[in-house]
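# fold the stuff below for me.
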Amino acid sequence: MRNMKPIIKRFISYITIDTESDPTSDTTPSTSKQWDLANKLAEELKAIGMSDVSIDDNAYIMATLPSNVDHKVPTIGFISHFDTSPDFTGANVNPQLIENYDGKDIMLNKEEGIILSPDYFEDLLLYKGQTLITTDGTTLLGADDKAGITEIVTAMEYLINHPEIKHGEIKVGFTPDEEIGRGAHKFDVEKFGADWAYTMDGSQIGELEYENFNAAGAVVKIKGKIVHPGYAKGKMVNSMYYASEFINALPRLETPEHTEGYQGFFHLTSIDGKVEETTLQYIIRDHNMDKFEARKALMKKVTEDLNTKFEADIFSITITDQYYNMRQKVEPVMHIVDIAEEAMTSLGIKPLIKPIRGGTDGSQLSYMGLPCPNIFAGGHNFHGRYEYVPVESMEKAVKVICKIAELTALRSL
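Predicted coordinates for the structure are as follows:
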């Protein structure tokens, strides 16, 4: 990997630092190792010439690129997260560089027979002839969202070194714990001081998103009674059998593996069962608020109906809203999406405007007063061993950031 482009070196320097977050922790950041990259990023922002660089007690990083124009320009921001998903290990990442990709299978790990194949991951064929960065098959890569961080830092450095590109004040923000749903929880919107922002946290080149799921989590508890199995007739209540009644009462085809686009779902994420008590963990998702509320109501009704059926308070449910569709907050200021779309089009990138089938820091931030659409960072197959990112997509994202800054200044003349 000699003579690597600076953007590749920067990206690799980030992904080789383990920043996996932990949903069982109540600290911020949720893991102390996130500080390793957070402190590095703060120092790097200072080194490239950013102003007002700060890192707070919860590892939230902010910095400013001052305006280089005389007229008034809206202050915009770019935001990414530095933690990686606990779904798959992010320790000891050993990236592979695939130059001039030939469109064939990529052997990630010969010893374990792990192959990244376009027969299964068709998007690979979009990047034939390009340079890909992959895993070695034993870890995730961390392009979600260290590609986004790489692009933001690289864009800021480029703007600093090219003052002929006119722009207003630009804010940069890097957050911990996005992967466990807490990335915006302690984000100081007032301190950040932007009129609007963009998260660089999408996938395929061209993605531009301002809609996401409404989201809730549900915990269903089923009570049982433990009795010696030799003397259990008429006495034992096996909560695990009753749990299957709840699972089967929900629409079987309204699950992630059977839905796409704007279709919502119920997703059973875990079962923890013993005879005496079983706990089901669900997530509930829908883009439409009315349908979202209907899904929550259905789960409550199933709980009530099953208690009636078995003539006992066996089932209980707790539902907690997690985040909402940012479309409601972005639509009144759609010019911020239009600017991003124009930036992509002017660079020869076809905008892919579609709903996010998930969440984003931008959703919470939009409801906190910072409208925040999402832009591609370039990676694919997040949260697992098949994750990869084309270098050319990261380079294009850098150009999009710079062009958004330029267009915002031009529109304000």
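
# from here on, just use CA atoms for contacts and neighbour counts.
Fine.

# would you map the strands across the stretch 201-350 of the chain?
207-209, 214-223, 265-273, 277-286, 315-323 (DSSP state E, counting those that start in this stretch).

# mind putting those in CSV, mean neighbour count and distance to Ala294 included?
Below are those laid out as CSV (neighbours: other CA atoms under 10 Å; distance: least, CA to CA, whole Å):
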stretch, mean neighbour count, distance to Ala294
strand 207-209, 25, 25
strand 214-223, 21, 12
strand 265-273, 16, 11
strand 277-286, 22, 10
strand 315-323, 16, 13
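
# can you add distance to Ile375 and give the ones you listed back as JSON lines?
Shown next, in JSON lines, are the strands of the stretch 201-350 of the chain (distance: least, CA to CA, whole Å):
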{"stretch": "strand 207-209", "distance to Ile375": "5"}
{"stretch": "strand 214-223", "distance to Ile375": "19"}
{"stretch": "strand 265-273", "distance to Ile375": "24"}
{"stretch": "strand 277-286", "distance to Ile375": "21"}
{"stretch": "strand 315-323", "distance to Ile375": "19"}
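
# any idea which of the ones you listed gets closest to Pro29?
strand 315-323 (18.7 Å; CA to CA).

# now do that closest one: distance to the chain's middle.
Taking CA atoms, centre = their mean, to the nearest Å, the mean C-alpha location of strand 315-323 is offset from the chain mean by 22 Å.

# quick one: it to strand 277-286, angle?
40 degrees (axes from the mean of the first three to the mean of the last three CA atoms, to 10 degrees).

# distance check, Ser244 against Arg285.
As defined by CA to CA, to the nearest Å, Ser244 lies at a distance of 21 Å from Arg285.

# do the same with Lys309
27 Å.

# before we move on, what about Leu410?
39 Å.

# now do the helices in the chain.
Residue ranges of the helices in the chain, as given by DSSP state H, are 6-15, 34-48, 143-161, 189-192, 239-249, 289-309, 327-330, 335-346, 361-367, 391-411.

# got the ones you listed as CSV, with distance to Ile115 and mean neighbour count columns?
Below are the helices of the chain laid out as CSV (distance: least, CA to CA, whole Å; neighbours: other CA atoms under 10 Å):
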stretch, distance to Ile115, mean neighbour count
helix 6-15, 21, 19
helix 34-48, 30, 17
helix 143-161, 19, 24
helix 189-192, 43, 14
helix 239-249, 35, 16
helix 289-309, 38, 16
helix 327-330, 38, 20
helix 335-346, 33, 19
helix 361-367, 32, 25
helix 391-411, 20, 21
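
# sequence B follows; please return its structure for comparison with A:
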Amino acid sequence: MLKYQNTAKSLQNRFAAYVKIDTQSDASSVTVPSTAKQKNLGSLLVTELKAMGIADAHLDEYGYVYATIPSNTIKDVPVICFCSHMDTSPDCSGFEVKPIIHTNYQGQDLILPDDPSVVLRMSEHRDLKDQIGNDIITASGTTLLGADNKAGVAEIMEAAAFLIANPEVKHGTIKILFTPDEEIGRGVDHADLQKLGADFAYTIDGETCGSIEDETFSADGAVLKIQGISAHPGFAKGKMESAIKILGDILHALPKDRLSPESTSQKEGFIHPVQVSGSVEQAEAHFIIRDFDDEQLAAHGNELENIVKEVMQYYPGSAYELEIKTQYRNMKKVLDEYPHVLEYGALAIERAGVTVKKQSIRGGTDGSRLSLMGLPCPNIFAGEHAFHGRMEWASVQDMEKAVQTIINLAQIWEEKS
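Have a look, this model is predicted:
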């Protein structure tokens, strides 16, 4: 069986080129995509896809990249899509990323040169213990790397180049979808699934090599607005009700030993404030609410409102508004109806010579919403680690395994049809 070989280091070269393009999304923006610079990467990807011979590759007005690798088999094979997002997290700068390849890693501390206080230690990054002898890619210490999710983008591009160059590898029609704004929860807001025309999909946006994920958090977002009473501070006695202090009391009243990211793991959910702003008269906080169970998710929202009501009793002249909106839902219920999608994914990982790790995601992917929109879509590893921060890293060898897994999936769907 023909295997993918990264002999010319094309995978890491692609990846390095992509992470140097700043694609940070912006939750405060009302444009689509939220930042125009995401289209810079999209345009490059279209140029590269066309150079491979994929004639229909294009970037639409919303910043999505669509492309089709035509079927090369006489079999009637379901249309499979591979999807990754192009944006990087607003939590950490993605401007002027300088990727560094640490070859033949031997377990040493990796000190990032542009800020020597940023050090990757095996004791703190447990997956590094599996990387002895591999090549580790980091940023330089002042930015994130962007492996979330440009590792997935590079892997899909590399697999596409392989399939185009090796027509003896039989497959059905393969669709490619690269999305903007996934990191701010808008990744498929404007995805045209009718145009995409896929029956099943896989996001390539997972962490540890070998992981396949069929379950995510269900997610809500909440916005709390406090209307206080402003007064001159020199004459405020008995009059002022500071919205800032009210909001501070509410945040202080949130549970600390449960229902917070710092105190939860596995299937436990949380209420997490992610942004605050305000003045004496008005203050505002944004929260994310997460749980694997939809009923528990609703209960967390109710608990947040009960905390707000309890605090507001002490401020009779002030008022609040709390709006809770759906962001995405656990994809497991959908994927359970199509067990072969997960089965083929696991088989593809095994054929890449990797132990399968079936996991749940304490987060979400585009696949969460795609599944609920009618396109069943589990998540496959991309090899990204410590994402959303300056210690983000990826392994070239893990990324190679991800490329082989994508190629294997294309073949398995053809074989099974």
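
# now what about the TM-score between them?
Once superposed, the chains reach a TM-score of 0.95 (TM-score structural alignment, normalised by the length of the first structure), with 410 aligned residues with a CA RMSD of 1.7 Å.

# about what we covered before: show me the one of the helices of the first structure that comes nearest Pro23 of the first structure.
So among those, helix 34-48 is nearest, using CA to CA, at 13.6 Å.

# sorry, back to before: and the helices of the first structure as JSON lines, adding distance to Leu126 of the first structure?
Below are the helices of the first structure laid out as JSON lines (distance: least, CA to CA, whole Å):
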{"stretch": "helix 6-15", "distance to Leu126 of the first structure": "20"}
{"stretch": "helix 34-48", "distance to Leu126 of the first structure": "31"}
{"stretch": "helix 143-161", "distance to Leu126 of the first structure": "18"}
{"stretch": "helix 189-192", "distance to Leu126 of the first structure": "37"}
{"stretch": "helix 239-249", "distance to Leu126 of the first structure": "39"}
{"stretch": "helix 289-309", "distance to Leu126 of the first structure": "35"}
{"stretch": "helix 327-330", "distance to Leu126 of the first structure": "29"}
{"stretch": "helix 335-346", "distance to Leu126 of the first structure": "17"}
{"stretch": "helix 361-367", "distance to Leu126 of the first structure": "27"}
{"stretch": "helix 391-411", "distance to Leu126 of the first structure": "11"}
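
# tell me the counterpart of Gln404 of the second structure in the first structure.
Aligned counterpart of Gln404 of the second structure in the first structure: Lys399 (TM-score structural alignment).

# which residue numbers in the first structure go with stretch 134-145 of the second structure?
The aligned range for stretch 134-145 of the second structure is 130-141, by TM-score structural alignment.

# my bad, should have said stretch 264-280 of the second structure
Going by TM-score structural alignment: stretch 264-280 of the second structure matches residues 259-275.

# what of stretch 39-53 of the second structure?
Mapped onto the first structure using TM-score structural alignment, stretch 39-53 of the second structure spans residues 35-49.

# how far out from the middle of the chain is the matching stretch?
Per CA atoms, centre = their mean, the displacement of stretch 35-49 of the first structure from the mean C-alpha position of its chain is 22 Å.

# and what of stretch 161-170 of the second structure?
28 Å.

# tell me the residues of the first structure aligned with that stretch.
Using TM-score structural alignment, stretch 161-170 of the second structure pairs with 157-166 in the first structure.

# ends of the matching stretch, how far apart?
End-to-end for stretch 157-166 of the first structure, by CA to CA: 14 Å.

# and what of stretch 106-124 of the second structure?
Stretch 106-124 of the second structure has an end-to-end distance of 15 Å (CA to CA).

# any buried residues in it, and which?
For stretch 106-124 of the second structure, the neighbour count (16 or more other CA atoms under 10 Å) marks Gly107, Leu110, Ile111, Leu112, Val118, Val119, Leu120, Arg121, Met122 as buried.

# reformat these as TSV; add distance to Thr208 of the second structure.
Shown next, in TSV, are these (distance: CA to CA, whole Å):
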residue	distance to Thr208 of the second structure
Gly107	17
Leu110	19
Ile111	22
Leu112	22
Val118	22
Val119	20
Leu120	17
Arg121	17
Met122	15
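
# between those, which is nearest Ala386 of the second structure?
Using CA to CA, those come closest to Ala386 of the second structure at Leu120, 9.9 Å.

# and that closest one, what does it touch?
By CA atoms under 8 Å, 6 or more residues apart in numbering, the residues touching Leu120 of the second structure are Asp109, Leu110, Ile111, Met391.

# any idea how far Ile288 of the second structure is from it?
28 Å.

# again with Gln327 of the second structure
Distance from Gln327 of the second structure to Ile288 of the second structure, by CA to CA: 9 Å.

# which one is Gly264 of the first structure nearest to, not counting chain neighbours?
The shortest distance from Gly264 of the first structure to any non-neighbouring residue, by CA to CA, 6 or more residues apart in numbering, is to Asp286 (4.1 Å).

# what's the answer for Ile98 of the first structure, then?
Leu132 is the one closest to Ile98 of the first structure (CA to CA, 6+ apart), at 5.0 Å.

# give me the number of residues near that neighbour?
Other residues near Leu132 of the first structure come to 22 when the count uses other CA atoms under 10 Å.

# that one against Tyr101, yeah?
Yes. Leu132 of the first structure is within contact range of Tyr101, at 7.0 Å (criterion: CA atoms under 8 Å).

# list the contacts of the match of stretch 134-145 of the second structure.
Against stretch 130-141 of the first structure from outside (CA under 8 Å, 6+ apart): 15, 88-101, 108-109, 114-115, 382-392.

# re the thing from before, for the residue nearest to Gly264 of the first structure, what is the corresponding residue in the second structure?
Applying TM-score structural alignment, one finds that Asp286 of the first structure aligns to Asp291 in the second structure.

# got a list of what the residue nearest in space to the middle of the first structure touches?
Nearest to the mean C-alpha position of the first structure, by CA atoms, centre = their mean, lies Thr360 at 5.3 Å. Listed by CA under 8 Å, 6+ apart, the contact partners of Thr360 of the first structure are Glu178, Asp201, Asn212, Asn374.

# alignment lookup: it to the second structure.
The alignment partner of Thr360 of the first structure in the second structure, by TM-score structural alignment, is Thr365.

# separation between the residue nearest to Gly264 of the first structure and Gly358 of the first structure?
Taking CA to CA as the measure, Asp286 of the first structure falls 9 Å from Gly358 of the first structure.
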